[in-house]
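J.: can't give you the sequence, but here's the structure:
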């Protein structure tokens, strides 16, 4: 646990008692603060009270008298589309609003660092797609290289649940726009921006607000190294804002759409080969085509970002390459769950929007595609760019018929995962891939995308065992 600093003897309100909220309350208590907790869900309050935490209705008049700060969980809106009433009350009372990420950055450093040969480092990863894989991949590479590393934030453990940093250790954080937008402190040593595509626009008041939330990770803390995906205009703009000139190697540009040139520091992937160039000369090269845990151009972008982050910490290219070959992939993210009779079964339940689903479709050929769910704004037309790779789509979800009508590929309305998997497996032939890449949220049929992916995996294994 990272005890929170700066609030000893003060009252701090905590809104939302999920994983991050409970961790924040515990860490505040460990730092000698007095956390006042609230969640609209009675069961969440009961769990907190069972740990000896005090729950106070933050909705009542005068709830913020004598309160030093309000700590808000990521899922609770603080500005758009409308501020949560508790957040609005705190702002009206002049109480600062923060989150667990802000608490972490103000509390992580300790006096014991003065005796370390190498102070702990923090690598923070954000972006629209690929940030989970990139963060997990960086953590894997560091661990394989013998470095002490912890993975936290939007993946792994709650950021305040991790252990204090040891000599030469590294903390790898995956940070969503919800987390970067609100944190009052953001000071990573290395910051990574993977890419940007429309998502969570209602929460951020549009694309500009969404980009601004991501940009805060770089603008607020001034990382020593910034690794920026420049395949979208926003990334190219951000890299330009951060760089002092063409030779400024504090900015490492990455791409999977073109060769990057110039006297700076670049990492790019073309035709399955990763290349690193620095000061106009090639410094490293890796053949990514045979790495099973990283299929497709989108994962090659993740590999470029992870490679650049680890190079920024001084790891050698060959050490990174060896670790890439042992990377098993993340559950629900282009995860190969089975291979039988020449058919490959891939779980990419995390592909909850059109952009990420399109990347999954482009990573494989001869696809039996299971898709559908709670459709997001913007429509599905972009998916038709990969129609040639799809032999047939098997559509699930309560609105499966409407979803299927928007697809250029042949589509069959199945509604349930059980029917979709049964039909796809019955149709599949050697050399084909049965791919779950929903291009939609899971909430019409499942609690979360993990549960959807687990259902797909269970259905596949059940039929393979028959």
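T.: Sure, I can see it. Not measured: the values here are computed from a predicted model.

J.: from now on I want contacts and neighbour counts done on CA atoms only, so please keep to that.
T.: Noted.

J.: the stretch 201-350 of the chain: helices as residue ranges?
T.: 201-204, 207-219, 233-242, 296-312, 317-325 (DSSP state H, counting those that start in this stretch).

J.: to residue 434, which of these lies closest?
T.: helix 296-312 (15.5 Å; CA to CA).

J.: list the buried residues of that closest one.
T.: 296-310, 312 (16 or more other CA atoms under 10 Å).

J.: take a look at this one as well, against the first:
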């Protein structure tokens, strides 16, 4: 656990008692603060009280008297589409609002570091798609290279739940826009921006607000190095803002869409080959095609971002390549769950939006595509150009019929995962891929995308075992 710093004797209000909220409460208590906790869910309050935390209704009059600041869990809106009433009350009382990410960055460094040979470093990864894989891949490469490392944030452990840093350690954080938009302190040593596509637009008041939330990691934090995907206009704009000129190697540009020119530092993947360029010359090259844990162009972009980050941390190309080859992949992200009778079965339940689903569809041939769920804002038009390899779509979800009519491929309305898996497997031939890439949220039928992916995997394996 990371004890909170600068809070000794302070009263700190805390709204939201999920994983990150409880970790924050423990951190505050360890730092000498008096946390005043609240969650609308009585079960969450019961769990907090079982750990000895005082729960007080932050909606009552006078709740923010003598409170130093409000710590807000990431899922709770503070501005759009409408601020939570507790946030409104805090701001009306002049009480600052922060989150666990801000508290972490204020608390991570300690006096113990003065005795370290190598100062610990923080890598923070954000973007619309690929940030989980990129974060996990960086952590995996560091571990394989015998560098002390921890993985936290939007993946794995909460940021305040990790262990205090040891000499030379690297902490890799996956940060969502919900986390970067509010943190009052953001000071990573290396910041990574994978890509940008429409998502969470209601929460951010539109695409501009969404990009602004991601951009704060760079503009507020002033990282020593910035790894930036430049295949979208926003990425190119961000890279231009961070660089002093074309040759500024504090910015490493990443692309899978085309060749990057100029005297700067870049990492590009084309036709399955990753190429590092520095000062106009090729510095290294890796063949990504045989690496099973990183299939498809979208994973090649993740590999480029991870490669650039690890190079900035001083790792040699051959060490990074060895990490690539042993990387097993993340569950629910282009995860190969079975291969039988010449048919490949892939779980990409994390493909919850159009852009991530399109990338999954581009990674495999002869696809029997299981899709559908709670459709997100913007519709499915963006999938049209990515369905060239789709033989047939098997649509699930409560609104399967409405989802199916938007697709430009042969479709069958299945409704449930069980029926979709059964139909896809019965029609699959050698050389086909049965792919779950929903292009939708899971909440109409499942608690989360992990549960949806686990259901797909279980039903595939049950039928193969018959």
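T.: Here it is on my side, so go on. Keep in mind the model is a prediction, meaning the values are calculated, not measured.

J.: so where do the strands sit in the stretch 251-400 of structure 2?
T.: For the stretch 251-400 of structure 2, strands defined by DSSP state E, counting those that start in this stretch occupy the ranges 251-255, 265-270, 273-278, 281-287, 335-340, 343-347, 367-371, 390-396.

J.: which other residues reach the fourth one?
T.: Read it as strand 281-287 of structure 2. 272, 273, 274, 275, 276, 277, 317, 321 (CA atoms under 8 Å, 6 or more residues apart in numbering).

J.: export the residues you listed as TSV, with columns for neighbour count and distance to residue 383 of structure 2.
T.: Below are the contacts of strand 281-287 of structure 2 laid out as TSV (neighbours: other CA atoms under 10 Å; distance: CA to CA, whole Å):
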residue	neighbour count	distance to residue 383 of structure 2
272	18	23
273	14	26
274	22	26
275	19	29
276	23	31
277	21	32
317	18	35
321	19	32
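
J.: now render those residues as JSON lines, adding distance to residue 125 of structure 2.
T.: Putting these into JSON lines (distance: CA to CA, whole Å) gives the following:
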{"residue": "272", "distance to residue 125 of structure 2": "23"}
{"residue": "273", "distance to residue 125 of structure 2": "23"}
{"residue": "274", "distance to residue 125 of structure 2": "20"}
{"residue": "275", "distance to residue 125 of structure 2": "21"}
{"residue": "276", "distance to residue 125 of structure 2": "20"}
{"residue": "277", "distance to residue 125 of structure 2": "22"}
{"residue": "317", "distance to residue 125 of structure 2": "20"}
{"residue": "321", "distance to residue 125 of structure 2": "20"}
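
J.: of these, which is the nearest to residue 263 of structure 2?
T.: residue 277 (8.6 Å).

J.: what's the closest one aligned with over in structure 1?
T.: Under the alignment (TM-score structural alignment), residue 277 of structure 2 pairs with residue 277 in structure 1.

J.: quick one: that match and residue 265 touch, right?
T.: Yes - using CA atoms under 8 Å, residue 277 of structure 1 is in contact with residue 265, at 5.9 Å.

J.: identify the contacts common to those two.
T.: By CA under 8 Å, 6+ apart, no residue touches both residue 277 of structure 1 and residue 265.
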